[in-house]
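Novice: A predicted structure for the sequence below; I have some questions about it.
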Amino acid sequence: MNSQPLVLASTSIYRSQLLSTLQLPFQTAAPDVDETPLPGESAEQTSWRLAQAKAQVVARRFPDALIIGSDQVALLDGKQIGKPLNHDNAVRQLSAMRGKTVTFYTALTLLNAASGAMQTDVAITKVSFRDLRDDEIERYLKKEQPYHCAGSAKSEGLGIALISRIEGDDPNALIGLPLILLVSMLEKQGVRVL
C-alpha cells in the first residue's frame, strides 16, 4: 500500500467534498495557474493542460506526494465558456445555454511528485438545458450565486432545475472531480480505496 501523502491541487470546496467521499486522508493546496485558454486550443486540450499544470505547480511544494489536479472547461456552440465571476456574465451564459446542450470537459491528473509518473484523462459530460425563462434565470442566480462554476450552474444544487438531461460516465465529473477515473489512477499508484 502506497503511503505517500495525497494533495488536492485545488481550493474548491466542491472538489474537497467529492474527494472526502473516498475516505482517504488528504490536504489541499492552491494552484496558482493562469486558466486562460491558449489560441487555437480546444476545450478538451485546455482542461487537459490546466489539470496537469495545477498538479505540477503544487508538486513543487509537496515533492513526496501524490498530487491531484483537475480542471473543467465548458463548450457551447464551439466556444469555451468559463466561470462567469459575476451576475451579469452568469445571466449571459445561462441565456445563451437555454434549450441547448453544453459539453463539459473535466480533466484529471494524478502526479506522483516523487517518481514523476503522471496520469491524465478527461471525463466528458453533455448537459442539456431547459428552455429557461428570464425570470427563472434571475431567481436561480439570486438563490445560488454560482459565479465560480463553469457554465453558471451547480448541478449538485438548485442548478439541477435548469437541466433537462445529463449524459456522461461519471456524475461527479460535472461537479469537478471525476472520482471513477481517480480511483483507477490511485490504484495504479498502489493506493487502494477499499
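Specialist: Perfect, thanks for sending it.

Novice: all contacts plus neighbour counts: C-alpha atoms, from now on.
Specialist: Will do.

Novice: please enumerate the helices of the protein.
Specialist: For the chain, the helices defined by DSSP state H occupy 13-20, 43-59, 87-97, 134-144, 171-175, 179-188.

Novice: and the ones you listed: which comes nearest I163?
Specialist: Nearest of those to I163, taken as Cα to Cα: helix 87-97 at 10.2 Å.

Novice: so which elements touch that closest one?
Specialist: helix 134-144 (3 or more Cα pairs under 8 Å, 6 or more residues apart in numbering; DSSP states H and E).

Novice: for the helix it packs on, list every residue counted as buried.
Specialist: For helix 134-144, burial by neighbour count (16 or more other Cα atoms under 10 Å) applies to 137, 140-141.

Novice: who touches it?
Specialist: With contact meaning Cα atoms under 8 Å, 6 or more residues apart in numbering, helix 134-144 is reached by 87, 90-91, 94-95, 157-159.

Novice: now that helix and helix 87-97, what's the angle there?
Specialist: Angle, helix 134-144 to helix 87-97, by axes from the mean of the first three to the mean of the last three Cα atoms, to 10 degrees: 130 degrees.

Novice: next up, a structure to set beside the first:
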Amino acid sequence: MHTMTSSPLILASTSPYRKRLLERLGIPFQCVSPETDETPRKNEPPEALAARLADAKALAVSESHPLAIVLGSDQVAARGEILLGKPGSIAAAQKQLALCSGESVSFYTAVSLARGGKVIARHCVPTLVTFRALTDRQIAEYVDRERPLDCAGSFRWEGLGICLFTALESTDPTALEGLPLIATCDLLNSQQLGVLQN
C-alpha cells in the first residue's frame, strides 16, 4: 500500500479490518485515527448511530486534512433493542454469543465521505445474520479458537465465525467485515477516485 502524505484519500480509522478491505481496491490512501466519542445517544436507533459515527469519524479527520477526501465508517450490531459492541474479554464474548444463539442480529455498516469539513456522501448497508442454536461448549470453543474480542457481535464471519450462522442476508457481504466495498466504490466513483475509471 502507498502511504504518501499527498494521497487524496484518507481512511479515518486504525482498524486493521477496514485497512485490509480498502487495500483490495488498489487506491493509494493513508490511515489517520479519528479520535471520536462513540457513545450512543439515548434511544438512538442503531442505523442512525452507525451513520452518525461514520460522519463523525470522517469529519474529525477532515478538519485537519481539508484538501483530502476522508472516508469514515462505523458498524453497529443489535439484537432487538440490545446493542452488541466489541466484547473486549473472553467472558463478554461468550455472553454475547449466548445472547445471539438461535436469534437474528442486525448489523448496520455506514460509510461516509467528507471533504473540507463537510460530509459529501454517505451510505448505510444493513445485514441480517441468523445464528444457529449454540451450546455453551460450542461458544467456548469458538471464542477460544478465534478470540474475536475486537469484533462487534463477537465473531469473524470471514473466518471460523461463518460456522455460527444458518443464514446471512446482505447486498454487500464485505459490510459485515466493517467496510461495505460496493458502497465504497460507488462513493469513490462519485468523487472521481474510482478503481475503474471511465
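Specialist: Arrived safely. Remember, it's a predicted structure, so these values are computed and weren't measured experimentally.

Novice: and the helices of structure 1 as JSON lines, adding distance to N112 of structure 1?
Specialist: Below are the helices of structure 1 laid out as JSON lines (distance: least, Cα to Cα, whole Å):
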{"stretch": "helix 13-20", "distance to N112 of structure 1": "17"}
{"stretch": "helix 43-59", "distance to N112 of structure 1": "8"}
{"stretch": "helix 87-97", "distance to N112 of structure 1": "37"}
{"stretch": "helix 134-144", "distance to N112 of structure 1": "36"}
{"stretch": "helix 171-175", "distance to N112 of structure 1": "22"}
{"stretch": "helix 179-188", "distance to N112 of structure 1": "10"}
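
Novice: out of the ones you listed, which is closest to S128 of structure 1?
Specialist: When those are compared by Cα to Cα, helix 87-97 sits nearest S128 of structure 1, at 8.4 Å.

Novice: how big is the offset of the closest one relative to structure 2?
Specialist: Superposing on structure 2 places helix 87-97 of structure 1 at an average distance of 0.6 Å from its equivalents, by mean Cα distance after the TM-score superposition for structure 1.

Novice: quick check: that helix aligns to which part of structure 2?
Specialist: In the comparison with structure 2, helix 87-97 of structure 1 aligns to the range 90-100 (TM-score structural alignment).

Novice: contacting residues for the residue nearest the centre of structure 2?
Specialist: Central residue of structure 2 (Cα atoms, centre = their mean): G178, 2.5 Å from the mean position. Each residue near G178 of structure 2 by Cα under 8 Å, 6+ apart is listed here: 17-18, 73-75, 109.

Novice: contacts for the strand with the most length in structure 2, please.
Specialist: Determined from DSSP state E, the single longest strand within structure 2 is strand 118-131. For strand 118-131 of structure 2, contacts defined as Cα under 8 Å, 6+ apart pick out 47, 50-51, 55, 58-59, 62, 100-114, 164-173, 175-176, 180, 183, 187.

Novice: how about that strand: buried residues?
Specialist: For strand 118-131 of structure 2, using 16+ other Cα under 10 Å, the buried residues are 119-131.

Novice: Provide a list of residues in contact with whichever residue in structure 2 pairs up with L182 of structure 1.
Specialist: Counting by TM-score structural alignment, L182 of structure 1 lines up with T184 in structure 2. If you count contacts by Cα under 8 Å, 6+ apart, T184 of structure 2 has them with V111.

Novice: wait, V111 of structure 2 touches A51, no?
Specialist: Yes. Contact criterion Cα atoms under 8 Å: V111 of structure 2 and A51 qualify, at 7.3 Å.

Novice: quick check: neighbours shared by these two?
Specialist: Counting by Cα under 8 Å, 6+ apart, the common neighbours of V111 of structure 2 and A51 are 74, 122-124.

Novice: of all the residues you listed, which comes closest to N43 of structure 2?
Specialist: Of the shared contacts of V111 and A51 of structure 2, the one sitting nearest to N43 of structure 2 (Cα to Cα) turns out to be D74, at 18.1 Å.

Novice: residues near the aligned residue in structure 1 for that closest one, how many?
Specialist: Mapped onto structure 1 by TM-score structural alignment, D74 of structure 2 lines up with D71. Neighbour count for D71 of structure 1, taken as other Cα atoms under 10 Å: 26.

Novice: was I right to think D71 of structure 1 contacts Q45?
Specialist: No. If you go by Cα under 8 Å, D71 of structure 1 and Q45 don't touch, sitting 10.6 Å apart.

Novice: quick revisit: okay if I get the contacts of G178 of structure 2 as JSON lines plus distance to E35 of structure 2?
Specialist: Below are those laid out as JSON lines (distance: Cα to Cα, whole Å):
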{"residue": "Y17", "distance to E35 of structure 2": "17"}
{"residue": "R18", "distance to E35 of structure 2": "16"}
{"residue": "S73", "distance to E35 of structure 2": "13"}
{"residue": "D74", "distance to E35 of structure 2": "13"}
{"residue": "Q75", "distance to E35 of structure 2": "16"}
{"residue": "T109", "distance to E35 of structure 2": "19"}
